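In: predicted structure and sequence below. I'll ask about it afterward.
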Amino acid sequence: MTKLLLSLHVLAAIIAVGPVTVAASMFPPAARRAVPAGADGPVATAVTTVTLLHRICGVYARMGIAVPVLGLATALAMGVLGDGWLITSIALTAAAAGVLIAFVLPAQEEIITELDERRPVDRRNTVRLAMFTGVFNLLWATVTVLMIVRPGSTTGA
């Protein structure tokens, strides 16, 4: 059962978190290339791209709820719920979710609103968004390393 839960947890992380990290990272440069709605040709395509990237982030973020749920089930089956590496990973996962929900997605929505209202995108907003996206990605990278290395674990690595 543990192997099945661990496999599902890893698959959920790859399938759900991977697209969010990629789409969120692509969003700021795509937003800088976009111009307000109402334009034709490649510019309109750029606005469509920004909207699609935001949608990918939102949909896969909701799917990402499966990652900690399956992770907790796996940890329970392995008997490692009290291990420091796991508690740290849980805290970092919560922080990553918080950054995504509180900063990344709302900033994307704000930029899309600017474009929909035919206003040019403020570069400071895209830079700030890129920073929050980088923090989100760094938190997930740290969780991934902790899941692999498991410092202090007696379950073997």
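Out: Received it, and whenever you're ready, just let me know what you need. Predicted, not measured: the structure shown is a model, and the values here were computed from it.

In: alpha carbons only for contacts and neighbour counts from here, please
Out: Noted.

In: show me what contacts residue 28?
Out: Going by C-alpha atoms under 8 Å, 6 or more residues apart in numbering, residue 28 touches 126-127, 129-130.

In: who's in contact with residue 135?
Out: The contact partners of residue 135, by C-alpha under 8 Å, 6+ apart, come to 96, 99.

In: what helix or strand is it located in?
Out: According to DSSP states H and E, residue 135 maps onto helix 123-149.

In: that helix: which residues count as buried?
Out: The neighbour-count check on helix 123-149 (16 or more other C-alpha atoms under 10 Å) flags 125-126, 129-137, 139-140, 143-144 as buried.

In: residue 11: which of the contacts of residue 28 is nearest?
Out: residue 130 (26.4 Å; C-alpha to C-alpha).

In: so what's that closest one closest to, chain neighbours aside?
Out: residue 28 (5.9 Å; C-alpha to C-alpha, 6 or more residues apart in numbering).

In: does the one you found count as helix, strand or coil?
Out: helix (DSSP: H, G, I helix; E, B strand; the rest coil).

In: want to compare, so here's the second one:
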Amino acid sequence: MSKDEQKKIDSSYDKVIKKPIKLLKYKNSNSKLGIKNNEKNLVQTNKLANNLEYEKNFPESLVNHSALNDDATLLVPNPIVGIDETTGYTKAELSHKEAQRKRVHKQIEFRASLTHRQRVSKFNEKLSMLPEHFDIPKVGPG
């Protein structure tokens, strides 16, 4: 290969952008914004402080007493803390999580549909349908 051919090949790659592939590393929006861990903790403490202020300023007349749980903790709808879980995920990751959730739910329903006694009787019926090991005649010489 001559030097001219080598220069042609090298010059064709001059316009290539040489950067690593950017993959989605972080699962929350704070990391996408460039906020480091210690700053993130600060943001979370600020959110908790805002949450406490929101609960203090929440009018008692709007409190639904049926919305109290066993510990008598007030369940207040809070737009500050109620961040959507889907922030920071790609469409493929969201569809994967949804499919995974459906699979787990289907498996739980399947396992809960039969009692242990029903499963054992079904297994015994299946075994009774199978031939015994020595009932099958040998095939071939031997």
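Out: Ah, there it is. It should be emphasised that the depicted structure is a prediction, and the values quoted were computed from it without experimental measurement.

In: TM-score for these two?
Out: The TM-score (TM-score structural alignment, normalised by the length of the second structure) is 0.24; 47 aligned residues with a C-alpha RMSD of 4.0 Å.

In: pull the contacting residues for residue 108 of the first structure.
Out: Contacts of residue 108 of the first structure (C-alpha under 8 Å, 6+ apart): 27, 54, 129.

In: burial count for residue 68 of the first structure?
Out: 17 (other C-alpha atoms under 10 Å).

In: my error: substitute residue 42 of the first structure in the last question.
Out: Residue neighbour count, defined by other C-alpha under 10 Å, stands at 11 for residue 42 of the first structure.

In: do you know how far it is from residue 149 of the first structure?
Out: Distance from residue 42 of the first structure to residue 149 of the first structure, counting by C-alpha to C-alpha, to the nearest Å: 45 Å.

In: equivalent analysis for residue 8 of the first structure, please.
Out: Distance from residue 8 of the first structure to residue 149 of the first structure, by C-alpha to C-alpha: 19 Å.

In: kindly report the same for residue 61 of the first structure.
Out: According to C-alpha to C-alpha, residue 61 of the first structure stands 25 Å off from residue 149 of the first structure.

In: again, but for residue 45 of the first structure
Out: For residue 45 of the first structure, the distance to residue 149 of the first structure (C-alpha to C-alpha) stands at 43 Å.

In: please apply the same query to residue 106 of the first structure.
Out: Look at residue 106 of the first structure and residue 149 of the first structure: by C-alpha to C-alpha, they are 33 Å apart.

In: one more: residue 135 of the first structure?
Out: The gap separating residue 135 of the first structure from residue 149 of the first structure is 21 Å, by C-alpha to C-alpha.

In: now do residue 25 of the first structure
Out: Counting by C-alpha to C-alpha, the gap from residue 25 of the first structure to residue 149 of the first structure is 26 Å.

In: then residue 66 of the first structure?
Out: Residue 66 of the first structure sits 22 Å away from residue 149 of the first structure, taking C-alpha to C-alpha as the criterion.
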